[in-house]
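> Sequence plus predicted model, see below.
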Amino acid sequence: MSAPEGGLRKRASSNGRDLTRPESPEPLPIPLYDNHAHLEFEDGVDQLDPLDSLDRAAAVGVRGVVQVGTDLETSRWSARLAESDPRVLAAVALHPNEAPKLFARGCLSAQLSEISRLAAQPRVRAVGETGLDFFRTGEDGREAQVESFETHIDIAKANGIALQIHDRDAHDEVVATLLRVGAPERTVFHCFSGDARLARVCNEYGWYMSFAGTATFRNAPALREALTVARPELVLAETDSPFLTPEPFRGRPNAPYLLPHTVRRMAETLEQPLEEVCARIAANTERVYGPWDPEGVDA
């Protein structure tokens, strides 16, 4: 297998970080999946090509990845990678921070139509990442974000696939939008950033919560409390790589092969056997996205 020709690789910002790549962790006892990754990014001194990254992940028990788009370019690339490698499923969307810029250029509607076309492809199993981000977007851009989010919700429902939500400083507004428009049957809060209260809301409506490396951070006790409140059948795990590298490597380059650090911390927080947590996360992920290629993930 090879990565898509005419491949897209983006350089992650160093910002003075330690760019050495952590060693591989001990393999997980039961294989599972990375719910959300950005393999298009180059990061670190020892850069991993997407296929090398998938190989390294498989060696530690991360048998598949959901590769996520944030604009048309990365969404097309994600769909192509999913077609070329059975360890990858794709999510396609316009990131909420892109929506105001596209609206100002008069091309938001046209690009949403292209996302709708991509979402119909068989190995595109989610619309994401979409949602609301009030951290980087001010009042003047919120209307475009809401319009984009609502359209993405409709696209997910029309294609019968999952929705991956980016929710930053907008918990109440995201929930209100989902209830107003009607959430897809499988709705995932990517990189869950809420507290126990939001976890209880997700429990009530059957929305999935995907925990990232932030769940390992020393300054995130509220996030770990939310994990203990979340219904076990609604819990997923992700890297959001190359971002949000788990402790003890916070700030260094992230990749799917580092997901075991997060999953181990999740098991410790839940005070449950690691094998049980891994098996449940794997089953939950397959329930959200359907099967990866059986031969591909077992190879």
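That came in fine, so what should we check first?
> rest of the way, CA atoms for contacts and neighbours
Fine.
> What ranges does the stretch 51-200 of the chain have for its strands?
Taking DSSP state E, counting those that start in this stretch, the strands of the stretch 51-200 of the chain run over residues 62-68, 88-92, 124-133, 162-168, 187-189.
> which helices and strands does the fourth one pack with?
Packing partners of strand 162-168 (3 or more C-alpha pairs under 8 Å, 6 or more residues apart in numbering; DSSP states H and E): strand 124-133, helix 139-159, strand 187-189.
> now the residue nearest to the spatial centre of the chain, what's its secondary structure?
The geometric centre of the chain, computed from its C-alpha atoms, lies nearest to H36 (C-alpha atoms, centre = their mean), at 2.4 Å. Of the three states, H36 takes strand under DSSP: H, G, I helix; E, B strand; the rest coil.
> Next, count neighbours for F103.
Close neighbours of F103, defined as other C-alpha atoms under 10 Å, add up to 18.
> what sits against it?
Shown here is F103, whose contacts under the criterion C-alpha atoms under 8 Å, 6 or more residues apart in numbering are 109, 144.
> same deal with Y289?
For Y289, the contacting residues are 125-126, 161-162, taking C-alpha under 8 Å, 6+ apart as the criterion.
> From A226, how far off is it?
Taking C-alpha to C-alpha, to the nearest Å as the criterion, Y289 is separated from A226 by 23 Å.
> A196 now?
Between A196 and A226 the distance, using C-alpha to C-alpha, works out to 4 Å.
> neighbour count winner among those two?
It is A226, of A196 and A226, that has more neighbours when counted by other C-alpha under 10 Å, with 22 against 17.
> Just the element for that one, please.
Of the helices and strands defined by DSSP states H and E, A226 is found in helix 221-229.
> Would you mind identifying the next helix or strand past that helix?
Per DSSP H and E, helix 221-229 leads on to strand 235-237 as the next helix or strand towards the C-terminus.
> Check the offset of the helix or strand that comes right after that following strand from the chain's centre.
Heading C-terminal from strand 235-237, the first helix or strand you meet, by DSSP H and E, is helix 259-270. The offset between the C-alpha centroid of helix 259-270 and the centroid of the whole chain comes to 17 Å, using C-alpha atoms, centre = their mean, to the nearest Å.
> what's the answer for stretch 24-41, then?
12 Å.
> hmm, back to that, the residue nearest to the centre of the chain touches G64, doesn't it?
No. H36 is beyond contact range of G64, at 10.2 Å (criterion: C-alpha atoms under 8 Å).
> mind listing what the residue nearest to the centre of the chain touches?
Counted by C-alpha under 8 Å, 6+ apart, H36 has contacts 65-68, 190, 238-241.
> Now for those: which two are most distant?
Between all members of those, the longest pairwise span (C-alpha to C-alpha) is found for V65 and H190 and amounts to 13.6 Å.
> adding another structure so you can compare the two:
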Amino acid sequence: MAKSRERGWPPDPEPLPVPVVDNHTHLDSIAHVLPDDVPPPSVAAHLERAAAVGVDRLVQVGCDLPSARWTDALLRGDHGAGGVVASLLGAVAIHPNEAVLHGGVREVGPDGLEPDPRPHHATSLDDAIAEIARIARDNQRVRAIGETGMDLFRTGPQGERVQRESFRAHVALAKELGLALQIHDRDAHAEVLDVLSRDGAPERTVFHCYSGDAEMARSCAAQGWYLSFAGPVTFRANDELRAALREVPLGQVLVETDAPYLTPHPYRGRPNAPYVLPATVRTVAEVTGVPLAEVCTRVAATSVEVYGPW
């Protein structure tokens, strides 16, 4: 990873014809992703660079206690956001892998490694979710609970139990507060769908970085849920993901970077940022056969439908 990051930021893409929303990004992780940058780009610099290519609004996601607190402060004008706060909304939650650590579970993953808990993991899961609830209630620019869900890539039975408990609590919180829900689903399609079926999904439910197949996409779309596509939809080998995109009405499609992760082709392996989103948007237009300007217009309108006005 260190070597790939030394390649630096991708070049600026051609601007989009109509501005769009990056509905899932991690600005707290982007600001110092390349330690050799002198000076490192500020949050404001990243937002200005994104706006210049037609990514004029973002949803900043804080999915552990430190990043949720950081997101709360950012939306109030701290962390160098300054006059660009108007382009930001937020989502906060305890990520499923974080929930396991708050729950005191340290299972050895398939890579033979134990997770490395940090000081904030001494907070109980109940108390951690209570803090997420407080932030979401008190900050009017927090418009979603997320990312929450289940991630069974490195999780055994004990961790799965904790993740399910945490996911259910977040679903209930989103419904209580009338907020959208952003779902993290990794190797857990059946489990995530089971929780939503049993507990009932919030009115506005988003599958962040959708990774299911076409059949699941049809099922989710039929429920009125939104599917958000990130860099992987541009990867050459992901024909199945592009097939899934074709199954979703354009009015239920969102786009995201998940920056600094999941950089789209042809810049895979380099750090991602909101200004790189046009590569994914152009792929959505190509795959669906819809003109680029229309895709941008529809995605922007759907973003407001899900998160409210900026």
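Ah, there it is. Everything quoted here is computed from the prediction, not taken from an experiment.
> Tell me how the two chains score on TM-score.
For these two chains in superposition, a TM-score of 0.91 is obtained (TM-score structural alignment, normalised by the length of the first structure); 280 aligned residues with a C-alpha RMSD of 1.2 Å.
> Which residue in the first structure aligns with R168 of the second structure?
Aligned counterpart of R168 of the second structure in the first structure: E150 (TM-score structural alignment).
> what's the burial count for that match?
Applying the criterion other C-alpha under 10 Å, we find 19 residues in the vicinity of E150 of the first structure.
> measure the closest residue to it other than its chain neighbours to D154 of the first structure for me?
For E150 of the first structure, ignoring the flanking residues on the chain, the nearest one in space by C-alpha to C-alpha, 6 or more residues apart in numbering is V181 at 6.9 Å. For V181 of the first structure, the distance to D154 of the first structure (C-alpha to C-alpha) stands at 8 Å.
> Those two - which one has more neighbours?
Each of V181 of the first structure and D154 has its neighbours counted (other C-alpha under 10 Å); D154 has more, 19 against 13.
> tell me the contacts of the counterpart of D194 of the second structure in the first structure?
The alignment partner of D194 of the second structure in the first structure, by TM-score structural alignment, is A176. With contact taken as C-alpha under 8 Å, 6+ apart, A176 of the first structure is in contact with no other residue.
> do the same with L152 of the second structure
Contacts here follow C-alpha under 8 Å, 6+ apart; on that basis L152 of the second structure touches 160, 186-188.
> one step back: kindly compare burial across the helices and strands packed on strand 162-168 of the first structure and name the winner.
Between those, the one whose residues have the most neighbours on average, counting mean count of other C-alpha atoms under 10 Å, is strand 124-133 (a mean of 29).
> ok, back up a step: quick one: the helices and strands packed on strand 162-168 of the first structure as CSV, columns for distance to K10 of the first structure too.
Listed next are those as CSV, based on distance: least, C-alpha to C-alpha, whole Å:
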stretch, distance to K10 of the first structure
strand 124-133, 17
helix 139-159, 24
strand 187-189, 25
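> Ok, which of the ones you listed comes nearest S78 of the first structure?
Among these, the nearest to S78 of the first structure by C-alpha to C-alpha is strand 124-133 (8.4 Å).
> okay, the closest one sits on what stretch of the second structure?
The alignment of strand 124-133 of the first structure onto the second structure (TM-score structural alignment) spans residues 142-151.
> Distance from that stretch to the middle of the chain?
The mean C-alpha position of stretch 142-151 of the second structure is separated from the chain mean by 8 Å, C-alpha atoms, centre = their mean.
> picking that back up, please pull up the equivalent of the residue nearest to the centre of the first structure in the second structure.
Aligned against the second structure by TM-score structural alignment, H36 of the first structure finds its counterpart in H24.
> ok, its match to G156 of the second structure distance?
Taking C-alpha to C-alpha as the criterion, H24 of the second structure is separated from G156 of the second structure by 27 Å.
> for V306 of the second structure, same thing?
33 Å.
> Compare those two (neighbour count), which wins?
V306 (21 against 15).
> closest one to E26 of the first structure among the helices and strands packed on strand 162-168 of the first structure?
Nearest to E26 of the first structure, of all those, is strand 187-189, at 27.6 Å by C-alpha to C-alpha.
> buried ones in stretch 25-33 of the second structure?
25-28, 30-31, 33 (16 or more other C-alpha atoms under 10 Å).
> What's the local residue count around Y267 of the second structure?
Other residues near Y267 of the second structure number 17, with proximity taken as other C-alpha under 10 Å.
> How about it, nearest residue that isn't a chain neighbour?
Spatial nearest neighbour of Y267 of the second structure, chain neighbours left out: P10 (6.3 Å); criterion: C-alpha to C-alpha, 6+ apart.
> same deal with L244 of the first structure?
Closest residue to L244 of the first structure in three dimensions, ignoring its sequence neighbours and counting by C-alpha to C-alpha, 6+ apart: G213, at 5.4 Å.
> List the residues that contact the one you found.
Taking C-alpha under 8 Å, 6+ apart, we find G213 of the first structure in contact with 238-239, 244-247, 259, 261-262.
> ok, those residues vs N97 of the first structure, which is closest?
Closest approach between the contacts of G213 of the first structure and N97 of the first structure, by C-alpha to C-alpha: L244, at 18.6 Å.
> Tell me the counterpart of that closest one in the second structure.
Under the alignment (TM-score structural alignment), L244 of the first structure maps onto L262.
> Just give me the neighbour total for that match.
L262 of the second structure is flanked by 22 other residues according to other C-alpha under 10 Å.
> ditto for E98 of the second structure
The local packing count at E98 of the second structure equals 22, with neighbours defined by other C-alpha under 10 Å.
> So it sits against P66, correct?
No. Under the criterion of C-alpha under 8 Å, E98 of the second structure is not in contact with P66, lying 11.3 Å apart.
> which SS state does whichever residue in the first structure pairs up with P15 of the second structure fall under?
Using TM-score structural alignment as the criterion, the counterpart of P15 of the second structure in the first structure is P27. The local conformation at P27 of the first structure, judged by three-state DSSP, is coil.
> How about P27 of the first structure, nearest residue that isn't a chain neighbour?
Beyond its immediate neighbours in the sequence, the residue positioned closest to P27 of the first structure (C-alpha to C-alpha, 6+ apart) is V60, lying 3.8 Å away.
> With A144 of the first structure instead?
Closest residue to A144 of the first structure apart from its sequence neighbours, by C-alpha to C-alpha, 6+ apart: P100 at 5.2 Å.
> That neighbour: what's it in contact with?
Under the criterion of C-alpha under 8 Å, 6+ apart, the contact list for P100 of the first structure reads 141-142, 144-145.
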